[in-house]
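S.K.: What follows is a protein structure lacking sequence information:
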């Protein structure tokens, strides 16, 4: 490990206040009394929350009962998180702690040797999806490549995962993951995942090209060739910032 990367990893791992993601339970302006702000922080992401109309300080997870997580979302009346092992956790916010953390679903399959990253996203008001992203790395030259993406829909009635996507386009990334109905959005391909180059614990530090982005067809388990020239230019222009997905609401 070179000195620059070692310094980067050390700072990120030891910083208690490094926030990687924030999610809320309600609109903080229209419904402040029900708004809970939940953050993922620290190197191996932990959780902390604050109820903006009730609390004056943050409440932190008890690390004995809540394992490190990679993504979190609010759905229905609960928060859901996916752990670094691919397990789905559900919990309510209580005045004291996350004492009611529950295992909503076990990991789908044994973790493979390749590097994996998990994301969770709404596909509509009722459905919850988990994306399982596999990546490989090359040391000379330093590069990262997504090799496949698996998507599973959570069956709340049976508390199990179902491998299904359908007429949905997923947009996957660190800061936010989004989904849209492909048939209602011109230009979006059904059964496809659009992904960006986001953080990883191996190569995400200054000086490494951010070139791991593309489109993956979930039905045929293959990548769709795209012209990345313009996209690569945009990614380089963002510097060290992570790209995000935005769903426009303005209708022309």
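M.R.: Yep, that arrived. Everything quoted here is computed from the prediction, not taken from an experiment.
S.K.: When you work out contacts or count neighbours from here on, use the C-alpha atoms and nothing else.
M.R.: OK.
S.K.: For the protein, which residue occupies the most central location?
M.R.: Closest to where the C-alpha atoms of the chain average out (Cα atoms, centre = their mean) is residue 119, at 3.6 Å.
S.K.: Please, which helix or strand holds it?
M.R.: strand 115-122 (DSSP states H and E).
S.K.: Okay, buried residues for that strand please.
M.R.: Burial within strand 115-122, assessed by neighbour count using 16 or more other Cα atoms under 10 Å, is assigned to 116-122.
S.K.: Stretch 239-246 too?
M.R.: 243-245.
S.K.: Which of those residues sits closest to residue 188?
M.R.: Set against residue 188, the nearest of these by Cα to Cα is residue 245 (13.6 Å).
S.K.: and the gap between the residue nearest to that closest one when sequence neighbours are not counted and residue 71?
M.R.: Distances taken as Cα to Cα, 6 or more residues apart in numbering place residue 176 nearest to residue 245, at 6.3 Å, with adjacent residues excluded. According to Cα to Cα, to the nearest Å, residue 176 stands 10 Å off from residue 71.
S.K.: would you list every one of the helices in the protein?
M.R.: Secondary structure of the chain (DSSP state H): helices located at 3-14, 229-237.
S.K.: possible to save the ones you listed as TSV with mean neighbour count and distance to residue 160?
M.R.: Shown next, in TSV, are these (neighbours: other Cα atoms under 10 Å; distance: least, Cα to Cα, whole Å):
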stretch	mean neighbour count	distance to residue 160
helix 3-14	13	33
helix 229-237	12	37
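S.K.: Turn those into CSV, columns for distance to residue 30.
M.R.: Formatted as CSV, the helices of the chain follow (distance: least, Cα to Cα, whole Å):
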stretch, distance to residue 30
helix 3-14, 35
helix 229-237, 35
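S.K.: measure the residue nearest to residue 245 to residue 57 for me?
M.R.: 26 Å.
S.K.: which ones are touching residue 135?
M.R.: Each residue near residue 135 by Cα atoms under 8 Å, 6 or more residues apart in numbering is listed here: 114-116, 144-148.
S.K.: put this beside the first:
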């Protein structure tokens, strides 16, 4: 009897294509993994894949302050217990105004803004954002701001409400107070097929600024409906949250592609009583707030504090904060200088059910050493760990998860 024409092909042994890929191709694929979760899945396929992508290179790093007169940026790797630095010419003459999705937001004295990916190859790719205009300055500062001979000038008012006509030039270190305090991304600019959008917290305002990267030529100001100035912007389940200094929350969402986001106020949700130094982040689909419960002793003029974490689901009919004692195998990374905080499965010597804080909540800013505060979530107890020498009076900027995608 004649065999079917494809029977011979079916009898051939199946090739193990996982171990048959060239090493350089595996490394090329590994460099395009955008998150620790993707990296863990890649490494779990087989031994050659695990060797091709060392997981330590994808661990979270602590972004350190940099000198705008230099092109060197420092990082600290907690898992490897060592610092590292990169030469990034684009940071010269700029101040950091955000760290989000593995990208840095940078602004110069002319209020030009760019996103820089410090980890995607030898020549760090960057994306231009619309510059901050006078409408942003007017919403961000109570003083009048104008542009004179290419420089931004602040015209402070006297006791009678009259503005100084000459004014003073706004220096680089003051740009965040006058324009963008922090820029947060909902989606990184290198995610294929998804529109990258950015929202900016202003110096002191109940408004925020919004733009679609590569689409809009100017920032759009949005009303938050909040009573007090915005203190945090958080990306939460493909939405932006604007949170004021009292803890009231506005949720931004758009109902159609390209539509301007609109705010929905959640006036009934207030932070837990007595919780200070609020930091917000999304983890496992819930919104978390991290802070310190402070006890003061007037007799001795001293205080003590214990750290606490609370969680809520904003989709509940009446959302409320509940104390969290266990987050399983997760680790939280909370930034003090910028609001960007992250979570992830415990890997590479990071301990589970812990919070790694970029700076102690009540640390001395003039300490000569950078210090982490590591919090045990179950008990709220913490320990402070020195890591390396620092620039006088500076704080670590943010945790940052390397994003290895190239444009």
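M.R.: Thanks, I have the structure now. If you're wondering where the values come from, they're calculated on a predicted model, not measured in any experiment.
S.K.: re earlier: ok, residue 176 and residue 71 of structure 1, which is more surrounded?
M.R.: The neighbour count for residue 176 of structure 1 versus residue 71, taken as other Cα atoms under 10 Å, is higher for residue 71 (27 against 18).
S.K.: where exactly do the strands run in the stretch 101-250 of structure 1?
M.R.: 102-105, 115-122, 128-138, 143-155, 160-162, 168-172, 178-181, 192-195, 214-217, 222-223 (DSSP state E, counting those that start in this stretch).
S.K.: Out of those, which is closest to residue 24 of structure 1?
M.R.: strand 115-122 (13.8 Å).
S.K.: Show me what that closest one packs onto, helices and strands only.
M.R.: strand 69-75, strand 78-83, strand 128-138, strand 178-181 (3 or more Cα pairs under 8 Å, 6 or more residues apart in numbering; DSSP states H and E).
S.K.: could these go into TSV alongside distance to residue 164 of structure 1?
M.R.: As requested, these are arranged in TSV below (distance: least, Cα to Cα, whole Å):
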stretch	distance to residue 164 of structure 1
strand 69-75	19
strand 78-83	18
strand 128-138	9
strand 178-181	14
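S.K.: out of those strands, nearest to residue 165 of structure 1?
M.R.: Ranking those by proximity to residue 165 of structure 1 (Cα to Cα) places strand 128-138 first, at 8.5 Å.
S.K.: could you give the angle of the closest one to strand 143-155?
M.R.: Inter-element angle recorded for strand 128-138 of structure 1 and strand 143-155: 160 degrees (by axes from the mean of the first three to the mean of the last three Cα atoms, to 10 degrees).
S.K.: Next, the angle strand 115-122 makes with strand 128-138 of structure 1.
M.R.: 160 degrees.
S.K.: right, and out of the contacts of residue 135 of structure 1, which lies closest to residue 6 of structure 1?
M.R.: Lowest distance from residue 6 of structure 1 to the contacts of residue 135 of structure 1 (Cα to Cα) belongs to residue 144, with 18.2 Å.
S.K.: Can you report how many residues lie near the closest one?
M.R.: The tally of other residues near residue 144 of structure 1 (other Cα under 10 Å) stands at 22.
S.K.: distance of it from residue 69 of structure 1?
M.R.: The value you get for residue 144 of structure 1 to residue 69 of structure 1, if Cα to Cα is used, is 22 Å.
S.K.: Kindly report the same for residue 148 of structure 1.
M.R.: Taken as Cα to Cα, the span from residue 148 of structure 1 to residue 69 of structure 1 is 21 Å.
S.K.: Neighbour count for those two, which is higher?
M.R.: Set residue 148 of structure 1 next to residue 69 and count neighbours by other Cα under 10 Å: residue 69 wins out with 23 against 17.
S.K.: ok, back up a step: looking at the helices of structure 1, spot the one closest to residue 50 of structure 1.
M.R.: Closest among those, once you apply Cα to Cα, is helix 3-14, at 22.4 Å.
S.K.: hang on, the earlier thing: out of the contacts of residue 135 of structure 1, the closest to residue 64 of structure 1 would be?
M.R.: Checking the contacts of residue 135 of structure 1 one by one against residue 64 of structure 1 (Cα to Cα), the nearest turns out to be residue 116, at 23.7 Å.
S.K.: related to what we said a few turns ago, so what corresponds to the residue nearest to the centre of structure 1 in structure 2?
M.R.: Using TM-score structural alignment as the criterion, the counterpart of residue 119 of structure 1 in structure 2 is residue 279.
S.K.: I'd say residue 204 of structure 2 and residue 230 touch.
M.R.: Yes: using Cα atoms under 8 Å, residue 204 of structure 2 is in contact with residue 230, at 7.1 Å.
S.K.: How many neighbouring residues does the counterpart of residue 308 of structure 2 in structure 1 have?
M.R.: Per TM-score structural alignment, the equivalent position to residue 308 of structure 2 in structure 1 is residue 150. If you count neighbours by other Cα under 10 Å, residue 150 of structure 1 ends up with 19.
S.K.: and what of the one 4 residues further on?
M.R.: Residue 154 of structure 1 is surrounded by 21 other residues when neighbours are defined as other Cα under 10 Å.
S.K.: dump the residue contacts of it.
M.R.: Residue 154 of structure 1 touches 127-130, 160-162, counting by Cα under 8 Å, 6+ apart.
S.K.: which of those show up in structure 2 as well?
M.R.: Contacts conserved in structure 2 for the contacts of residue 154 of structure 1, counting by both residues aligned by TM-score structural alignment, their matches' Cα atoms under 8 Å: 127-129, 160-162.
S.K.: most neighbours, which of these?
M.R.: Going by other Cα under 10 Å, residue 129 tops those with 23 neighbours.
S.K.: per the alignment, that residue corresponds to what in structure 2?
M.R.: In structure 2, residue 129 of structure 1 lands on residue 288 (TM-score structural alignment).
S.K.: ok, now residue 178 of structure 1?
M.R.: Counting by TM-score structural alignment, residue 178 of structure 1 lines up with residue 342 in structure 2.
S.K.: Good, we can wrap up now.
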